[in-house]
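A.B. asks: Quick one: sequence plus predicted model below, questions after.
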Amino acid sequence: MANRPTENTTRDIRAEQIQQWAALWRRQTPSSVVHVDAAKLFDGSGQDAETHRQVIQDSLAAAGAPPADRAAIDRILAEPTGVGGPCSRFLVVTDGEPAVNEILAGPMASPEIVTFSPVPNLLPLLIDRNNDALYLIVEAGREGGEIQAFRARHNGTLHHEDVQGRTDSLNKVQAGGWSHSRYQNHSEEIWKQNQNQLAEAVDALVRELRPRLLVLAGDVRAVQLLSEELAPASREITSTVATHVRAAGSSRDALDEHVAAKLDELRAKDESAAIDRLSAGDFENGAVGVGAVLHSLQQGQVETMLFDLDSLGDRTLFALASEPWVASAPEDALGVAVLDSVPAALALARAALVADSRLMFVDPGGLPQQTGVAAVLRWPTGPAVPGGSRPIP
């Protein structure tokens, strides 16, 4: 049986990523950022990859990126992704050294970026990681099963193990009479023992990794027996898909579609819960609109910042070199050096992340008052003054 990653390990990896991104936003060294559809980086029907990479090089040069950055980016973009299906490359390079080199699976969720700036645009990476739920897939068979752990929108498997039980007498005999019944009962008992063993391994992994979702697939009877053996904590997050992906010639399409739909349900549930907290008690727990959110950031109140990028539009703010990290005008910078005027979403996300706030990107129109940004606060602000109103930009 494979060694399991502990909950602390997976949490530490995630925390390390967030700290890395926050560190990129704290420093003032200009960086080159490229976010590009990986399909354009390799020759295909009517497509010249070398020409496209040259366009990227020319754009970086025009933006002021140094030769060392451009050389590193060209080298990385020429490398195969090793990922099947659509994906994109996201790179941040500083002084010729890659600070971020990520392959983002699935269709691009953000526009292409080719920039050189003191405030690297990490929004495509953060949007991609918006639904970062950890989940398990268990494929059950008569002899045991296979367990895999994944993180949504990440490439590769976080954990994999095969649980092999007994295989003797699993094929139910076709003989007649008393002997037939005895062997049938014996096979069924072995089958139950194997699923009990698999359930113990699944329950242990659920306790250690605390996944948001557990998907069961495989032989119909094996899945039924496995479901009955799972602990309550595992059953609470279980979803079953009627497909036998381990069978010869079978397709994983139904399983993949089921997982994608369930992860989208989790994302919608998280979004709804955050908006409910935001709206509770006449917005005692929240700030709505750019002005109110800026004030909350300056007070260190923001627990979760929510973005509706469509509603936020093309508004810009000023990114600052240190706390409070963002200002609506240079005269509001409290004496802190202004680095650049950047899109409001970038400036606010940067200020929130370096202050250890969580970021959430919601569906268009999902925030109260059709605003582009809101924040769930770490402590209530108190009820609104009678006859007054909360600040809205």
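C.D. replies: Now that the structure is in, tell me what you want to look at. None of these values were measured; they are calculated from a predicted model.

A.B. asks: When you work out contacts or count neighbours from here on, use the C-alpha atoms and nothing else.
C.D. replies: OK.

A.B. asks: Let me see the contact set for Glu139.
C.D. replies: 145-147, 216-218, 244-246 (C-alpha atoms under 8 Å, 6 or more residues apart in numbering).

A.B. asks: can you check His154 too?
C.D. replies: His154 touches 104-105, counting by C-alpha under 8 Å, 6+ apart.

A.B. asks: about what we covered before: pick the one among the contacts of Glu139 closest to Asp168.
C.D. replies: Distance to Asp168 across the contacts of Glu139 (C-alpha to C-alpha) is lowest for Gly145, with 15.8 Å.

A.B. asks: related to what we said a few turns ago, next step: the contacts of Glu139 restricted to strands.
C.D. replies: 145-147, 216-218 (DSSP state E).

A.B. asks: Next, count neighbours for Arg11.
C.D. replies: 11 (other C-alpha atoms under 10 Å).

A.B. asks: Check the gap between it and Asn121 for me.
C.D. replies: 25 Å (C-alpha to C-alpha, to the nearest Å).

A.B. asks: what does Val100 give?
C.D. replies: Val100 sits 12 Å away from Asn121, going by C-alpha to C-alpha.

A.B. asks: neighbour-wise, which of the two wins?
C.D. replies: Ranked by neighbour count (other C-alpha under 10 Å), Val100 and Asn121 place Asn121 first, with 28 against 18.

A.B. asks: Just confirm the more buried one contacts Ala345, I think it does.
C.D. replies: No - using C-alpha atoms under 8 Å, Asn121 makes no contact with Ala345, being 9.9 Å away.

A.B. asks: After the helix or strand where Leu294 lies, heading C-terminal, what element do we hit next?
C.D. replies: Using DSSP states H and E, the element containing Leu294 is helix 290-298. Once the chain leaves helix 290-298, the next helix or strand it forms, by DSSP H and E, is strand 302-307.

A.B. asks: neighbours around Pro80, how many?
C.D. replies: When neighbours are defined as other C-alpha under 10 Å, Pro80 has 10 of them.

A.B. asks: Next one for the comparison:
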Amino acid sequence: MELAFLKTLYQRPGPYASVYADLTRTTEDAAKAVELRWRALRADLEDQNAPEDTLRALDRVIDEEIAERRSEGIVVFAADGEVLYRERLPRPPQNPRATFGPLPDVLPYLAERGEKIPHLTAVVDRRGGAIDCVTAKDEHWHIDVEGDEEYPIRKTKAGDWNQSRFQRAAENTWKINAKKVAHEIDRAADRCGAEAIVIAGDTRVRNAVLEEISENVLEHTVEADKNTDIDDPDLDAELRRLLRLKTYERVMTVAERFDRELANGDRAVAGLPETSTALRHGQVETLLLPDDLDSDARLWIGPEPVQVAATAEELREEFGVTDPEQERADAALVRAAVATDSELVVLPSDDGASTPVGAVLRFSTVPAQ
């Protein structure tokens, strides 16, 4: 997961208020229930001594979301009386909470956000098709493809005059239109860098399209065995299933590389002290964090993003930090990863196994033999 989108968040010195609000409306008094849930989170921030101007900034955002009724949940980070980052969530946060501390509490958001895999969906029929594509930066495009050939589209009924000629003409029309749709799918997939592609629609036309798309696109494509439209919930469910699979594959690829490099002993590190040291030195290519939102692990931080260490003495000796602070380890590590252009992989921790904090390194400090 690339973290560059968080760079502006850390341009303020903090402290930060972090809010994960549940905005679901499932009862007759839904608006009142949402307001009460926010009031409870606001009270938590007050108990943590969040300043009033920051609370008012959060009030404005939450009130706006309640009025617009456009989301099931929202994450908001604010500091110094200003909202610095906000994003609507497609579902309620797994763990609604509000915290106030030296750094924003970003790991729950990153775990729910997940990998942003560029993807494409297409629904095809005998007249053309509809294509939706989404980039890794969450940019959306919609393309309607009108076939060049419109007549004849349907085969004639058995026994009609000149039946075989019209049937061949209909099939040729489908193939001509399918070729145009396939060309547009190739172009759109290249434009958005699609790594997951779902094609649905008329079975015979779908097969014709699959025969025409490029090999590079075909290797990322699955069929949805449905004659549907681009907004059908079943098609969306198939896409989400594919994206989950792609995310799992990507995470497992990084985890396997981490295990391999750690065994070799020079291009990976494990443990909080070792990982924080590697981040301070700009070595980390990919940071691996367990999805452990209840972890009580702490690190010491200074005012600069790369100032993170297992002990306060390290920051005093290496950077001359006079007043180090303790902070959640995951928050401190993510800030340093953002500053050093490292990627992040959040490892699932729901299997009961202990998942260590670690990193795959860009380079090793082990001297060449």
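C.D. replies: Received it, and whenever you're ready, just let me know what you need. The structure displayed is predicted, hence computed values, not measured ones.

A.B. asks: Superpose the two chains and report the TM-score.
C.D. replies: Comparison of the two superposed chains (TM-score structural alignment, normalised by the length of structure 2) gives a TM-score of 0.87, and 362 aligned residues with a C-alpha RMSD of 3.1 Å.

A.B. asks: Widest-spaced pair of the ones in strands among the contacts of Glu139 of structure 1?
C.D. replies: Based on C-alpha to C-alpha, the longest span within these runs between Ile147 and Gly218 and measures 11.5 Å.

A.B. asks: who's more crowded, these two?
C.D. replies: Ranked by neighbour count (other C-alpha under 10 Å), Ile147 of structure 1 and Gly218 place Gly218 first, with 24 against 20.

A.B. asks: Just flag the most distant two among the contacts of Glu139 of structure 1.
C.D. replies: Pairwise distances across those peak at 14.3 Å for Ile147 and His244 (criterion: C-alpha to C-alpha).

A.B. asks: In structure 1, which residue sits furthest out from the middle?
C.D. replies: Using C-alpha atoms, centre = their mean, the residue of structure 1 lying farthest from its centre is Gly177. It sits 56.7 Å away.

A.B. asks: Buried residues in the helix of greatest length in structure 1, which are they?
C.D. replies: Using DSSP state H, we find that the single longest helix of structure 1 is helix 177-209. Residues 183-184, 187-188, 190-203, 205-206, 208-209 are the ones in helix 177-209 of structure 1 that count as buried (16 or more other C-alpha atoms under 10 Å).

A.B. asks: Mean deviation, that helix versus structure 2?
C.D. replies: Compared with structure 2 after the fit, helix 177-209 of structure 1 shows a mean deviation of 1.2 Å (mean C-alpha distance after the TM-score superposition for structure 1).

A.B. asks: which strands and helices sit next to that helix?
C.D. replies: Helices and strands touching helix 177-209 of structure 1, by 3 or more C-alpha pairs under 8 Å, 6 or more residues apart in numbering; DSSP states H and E, are helix 7-26, strand 144-151, strand 159-164, helix 220-229, helix 232-235.

A.B. asks: The second one against structure 2, how far on average?
C.D. replies: Here strand 144-151 of structure 1, set against structure 2 after superposition, deviates by a mean of 1.4 Å using mean C-alpha distance after the TM-score superposition for structure 1.

A.B. asks: ditto for the third one
C.D. replies: With mean C-alpha distance after the TM-score superposition for structure 1, strand 159-164 of structure 1 departs from structure 2 by a mean of 0.6 Å once superposed.

A.B. asks: Off-centre distance for that strand?
C.D. replies: 24 Å (C-alpha atoms, centre = their mean, to the nearest Å).

A.B. asks: so it corresponds to what in structure 2?
C.D. replies: The alignment of strand 159-164 of structure 1 onto structure 2 (TM-score structural alignment) covers residues 141-146.

A.B. asks: Now do the buried residues in the matching stretch.
C.D. replies: Val145.

A.B. asks: for stretch 302-318 of structure 2, same thing?
C.D. replies: 302, 305-310, 312, 314-315.

A.B. asks: Stretch 316-336 of structure 2 too?
C.D. replies: Neighbour count says stretch 316-336 of structure 2 has 321, 324, 326-336 buried, by 16+ other C-alpha under 10 Å.

A.B. asks: The equivalent of Ile275 of structure 1 over in structure 2 and Asp330 of structure 2, how far apart?
C.D. replies: In structure 2, Ile275 of structure 1 lines up with Ala255, judged by TM-score structural alignment. Per C-alpha to C-alpha, Ala255 of structure 2 is found 18 Å from Asp330 of structure 2.

A.B. asks: likewise Ser276 of structure 2?
C.D. replies: As judged by C-alpha to C-alpha, Ser276 of structure 2 and Asp330 of structure 2 stand 10 Å apart.

A.B. asks: could you check the angle strand 284-290 makes with the helix or strand hosting Met252 of structure 2?
C.D. replies: In this assignment (DSSP H and E), Met252 of structure 2 forms part of helix 233-264. With axes from the mean of the first three to the mean of the last three C-alpha atoms, to 10 degrees applied, the angle from helix 233-264 of structure 2 to strand 284-290 works out at 110 degrees.
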